[in-house]
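Asker: need coordinates for the following:
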Amino acid sequence: MVVQLLFVLFCAGVLLSSTEGQNDFSKLPDLYKTGVELALKQVNSHASVQQHFLFFKSLSKSDVDAGFGVMYVYHHFLARATKCLRGTVDADYMKCAFRNDRPLIDCGICYKTFGGQIEEEPKPFIDCVYKPKLTQGIKTSRVQHCSKMSYSSGSASILLVRGSQ
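Answerer: All right, here's what the predicted structure looks like:
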């Protein structure tokens, strides 16, 4: 009886952890979802990646309204490997449960949008690394790169305005 109860609790925990990323992603504003999708497309296209990765959770995000429909966006988030193989078409959180035996990928992205669409210029900055390899130097270079992107247009730094955790 105790073994059965432990098994039921374990299954409930697995189900909750597999839907956690889906709930977090669905709560993101569209402005951030498009950036996450762009970054995950890049992550999942690497030949060295064996599993399909999906959004896990946001660590920080900020945006600057530069006026006239222009926004500068910064998003720091984690991606987690799933049980689906790389290249899975229409992978979602219900089909592809998260794996807990692989390192997370830490992503820092920044980009310019116009009318809700990511602009090609300046080129979106996407920097994703396996969490164990993340260093303070990488974090610092992300911040510097993204700050330059927004300063070049004469607006305030995207890392200083409207930040949320």
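Asker: could you use CA atoms for every contact and neighbour count after this?
Answerer: Noted.
Asker: quickly note the distance from the most centrally placed residue in the chain to Ile105.
Answerer: By C-alpha atoms, centre = their mean, the chain has its centre lying nearest to Phe77, at 4.0 Å. Distance, Phe77 to Ile105, by C-alpha to C-alpha, to the nearest Å: 8 Å.
Asker: so Ile138 is in which element?
Answerer: Assigned by DSSP states H and E, Ile138 belongs to helix 136-151.
Asker: list the helices and strands that helix packs on?
Answerer: Of the remaining helices and strands, those touching helix 136-151 by 3 or more C-alpha pairs under 8 Å, 6 or more residues apart in numbering; DSSP states H and E are strand 125-130.
Asker: residues making contact with the strand it packs on?
Answerer: By C-alpha atoms under 8 Å, 6 or more residues apart in numbering, the residues outside strand 125-130 that reach it are 39, 43, 103-111, 142, 145-146.
Asker: residues of the longest helix along the chain that come out buried?
Answerer: The single longest helix within the chain, with elements called by DSSP state H, is helix 2-27. Neighbour-count burial for helix 2-27, counted by 16 or more other C-alpha atoms under 10 Å, picks out 14, 17-22, 25.
Asker: how much does the helix holding Ile138 deviate in direction from strand 125-130?
Answerer: Put simply, helix 136-151 runs at 160 degrees to strand 125-130, going by axes from the mean of the first three to the mean of the last three C-alpha atoms, to 10 degrees.
Asker: would you do the same for the sequence below? I want to compare the two.
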Amino acid sequence: MAGVFLLLVGVGTLLGSAGAQEAYDRLPRNFKLGPGNDVIYIYHNFYLKATQCPKGTVDTSNCPFRKNKPEVGCAICYKTIAGKIQASPKPYISCTRKPALTEAMKRKRVNYCNEMGYSSGAPGGLAEIGDTHF
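Answerer: Coordinates of the predicted model:
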């Protein structure tokens, strides 16, 4: 008897949740996201390399890299809401020629972004960069 009761409760739960899923699917996107869930904090770390093409070249696929100029290591961080970059906190960019770029400078960049309010409050929000953890 208890087994039949549990079976009926399980079937009732599944049928009830199917109706709830349909109602959820009809909600507008903003209601599904909830407050604050469309906020993203971005940290990009990238390198730039000089080419031999003149300024303004659109198709750079045939541009050879210059061997006499070092790479430039850059990092930027910014906040987006609904895919749009926000003015506050102000987006941050830092570029340094690669020979002068140290691990301490890289950590300083991450810490600066966290301190400027890019972190959502969770510890280490921007502290993960690839496989490296600070």
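Asker: overlay them and tell me the TM-score.
Answerer: The TM-score (TM-score structural alignment, normalised by the length of structure 2) is 0.58; 96 aligned residues with a C-alpha RMSD of 2.5 Å.
Asker: where in structure 1 does stretch 92-107 of structure 2 fall?
Answerer: Mapped onto structure 1 using TM-score structural alignment, stretch 92-107 of structure 2 spans residues 125-140.
Asker: give me the buried stretch members for the matching stretch, please.
Answerer: For stretch 125-140 of structure 1, by 16+ other C-alpha under 10 Å, it's 125-129.
Asker: same question, stretch 72-90 of structure 2
Answerer: Within stretch 72-90 of structure 2, the residues scored as buried using 16+ other C-alpha under 10 Å are 72-80, 85.
Asker: and the longest helix along structure 2, what other elements does it pack with?
Answerer: Counting residues, the longest helix found in structure 2 (DSSP H) is helix 2-26. Judged by 3+ C-alpha pairs under 8 Å, 6+ apart, helix 2-26 of structure 2 is in contact with no other helix or strand.
Asker: could you point out which element follows that helix?
Answerer: Following helix 2-26 of structure 2 in sequence, per DSSP H and E, is helix 29-33.
Asker: now the end-to-end length of the match of stretch 92-107 of structure 2.
Answerer: For stretch 125-140 of structure 1, the first-to-last residue distance is 14 Å (C-alpha to C-alpha).
Asker: which one of the contacts of strand 125-130 of structure 1 sits closest to Tyr72 of structure 1?
Answerer: Tyr111 (5.9 Å; C-alpha to C-alpha).
Asker: and the closest one? What does it align with in structure 2?
Answerer: In structure 2, Tyr111 of structure 1 lands on Tyr78 (TM-score structural alignment).
Asker: looking at this, that match is in a strand?
Answerer: Yes. Tyr78 of structure 2: assigned to a strand according to DSSP: H, G, I helix; E, B strand; the rest coil.
Asker: leaving out sequence neighbours, find the closest residue to it.
Answerer: Pro91 (4.6 Å; C-alpha to C-alpha, 6 or more residues apart in numbering).
Asker: what of Glu20 of structure 1?
Answerer: Phe56 (7.4 Å).
Asker: you'd agree the one you found is in a strand?
Answerer: Yes. Counting by three-state DSSP, Phe56 of structure 1 falls inside a strand.
Asker: list the contacts of stretch 11-26 of structure 2.
Answerer: Lys32.
Asker: so which bits of it are buried?
Answerer: By neighbour count with 16+ other C-alpha under 10 Å, stretch 11-26 of structure 2 contains no buried residues.
Asker: what does that stretch correspond to over in structure 1?
Answerer: Mapped onto structure 1 using TM-score structural alignment, stretch 11-26 of structure 2 spans no residues at all.
Asker: what's the match for Tyr32 of structure 1 in structure 2?
Answerer: Tyr32 of structure 1 maps onto no position in structure 2 when the alignment is built from TM-score structural alignment.
Asker: helix, strand, or coil at Tyr32 of structure 1?
Answerer: Under three-state DSSP, Tyr32 of structure 1 comes out as helix.
Asker: gap between it and Asn100 of structure 1?
Answerer: For Tyr32 of structure 1 relative to Asn100 of structure 1 (C-alpha to C-alpha), the value is 25 Å.
Asker: which one of these two is surrounded by more residues?
Answerer: Neighbours were counted for Tyr32 of structure 1 and for Asn100 using other C-alpha atoms under 10 Å; Tyr32 has more, 23 against 13.
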